[in-house]
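# mind folding the following:
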Amino acid sequence: MAKHRKKPVVVEAKLFEMGMEDGYACYPVFSDKLIGYFYKDGVMPKSVRKPAIKTLEGWYEVEVGKHYIVTGVKGERYPVEKEIFEETYEKVEE
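The predicted structure follows:
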């Protein structure tokens, strides 16, 4: 089988900060108010909201200081964990 090298591609990237999210993933925090599928007094449980970005593959949760948000050549966005990003990408002088 022939060997191939991936062409270098220049992308934009920034360490994730609040305000860069496209939405939130929400997970209910259940308490003693939960009774089956109904809630006392019509109160829904509090939710834990986690920032998320929309990618070509779907929604991904991201964390401040833990992920870089990479913007690809066609404008697509995807998260890369900080350690992996710093090992596999290098800054390009403009």
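
# contacts, neighbours, all on C-alpha from now
OK.

# contact partners of the longest strand seen in the chain?
As assigned by DSSP state E, the longest strand anywhere in the chain is strand 47-55. By CA atoms under 8 Å, 6 or more residues apart in numbering, the residues outside strand 47-55 that reach it are 18, 20-29, 59-63, 76-79.

# cool, and stretch 16-26?
So stretch 16-26 is contacted by 47-54, 61-69 (CA under 8 Å, 6+ apart).

# return the members of these classed as buried.
Among those, the ones that count as buried by 16 or more other CA atoms under 10 Å are Pro51, Ala52, Ile53, Lys54, Glu61, Val62, Glu63, His67, Tyr68, Ile69.

# now show me the structure for the sequence below, then we'll compare the two:
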Amino acid sequence: MSKYRKKPVIIDAIQLTSESLMDCISFIYPDISVIDHQTLITIRKNKFLYIETLEGDMKAQFGDYIIKGVQGEFYLCKPDIFEVTYEKVE
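Okay, here's the model as predicted:
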């Protein structure tokens, strides 16, 4: 068995919170310019947002990080894992 180290790759990520909700939606869906007000209220109330990933639709809960991969794909990361895996570069 061999050991491997993850290659250092800079990624774009945003933490999903009530305050960052619009930024998260713009990050995931850059072509959407208008969001129904009731939809925003529902997302804030339920504290989650579904996003499309390579593994299918995933439930991003408030506090989770939404990461854009090197090929433009999105995936989720729990905050405790994100904080030990990534460091801010800018």
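
# superposed, what's their TM-score?
Overlay of the two chains. TM-score (TM-score structural alignment, normalised by the length of structure 2): 0.62; 67 aligned residues with a CA RMSD of 2.1 Å.

# next SSE downstream of the longest strand of structure 1?
Sequence-wise, the next helix or strand downstream of strand 47-55 of structure 1 (DSSP states H and E) is strand 58-61.

# chain neighbours aside, what residue packs nearest to the residue mapped onto Lys82 of structure 1 from structure 2?
The equivalent of Lys82 of structure 1 in structure 2 is Pro79 (alignment by TM-score structural alignment). The shortest distance from Pro79 of structure 2 to any non-neighbouring residue, by CA to CA, 6 or more residues apart in numbering, is to Asp64 (5.5 Å).

# contact partners for the one you found?
By CA under 8 Å, 6+ apart, the contact list for Asp64 of structure 2 reads Gln15, Leu16, Leu76, Cys77, Lys78, Pro79.

# what does it correspond to in structure 1?
Taking TM-score structural alignment, Asp64 of structure 2 has His67 as its aligned residue in structure 1.

# return the distance of the residue mapped onto Met18 of structure 1 from structure 2 relative to Val70 of structure 2.
In structure 2, the residue equivalent to Met18 of structure 1 is Leu21, according to TM-score structural alignment. Separation of Leu21 of structure 2 from Val70 of structure 2 (CA to CA, to the nearest Å) stands at 23 Å.

# out of those two, which sits in the more crowded spot?
Shown here are Leu21 of structure 2 and Val70; by other CA atoms under 10 Å, Leu21 has more neighbours (20 against 11).

# for structure 1, which segments count as helices?
Here structure 1 has its helices, by DSSP state H, at 82-88.
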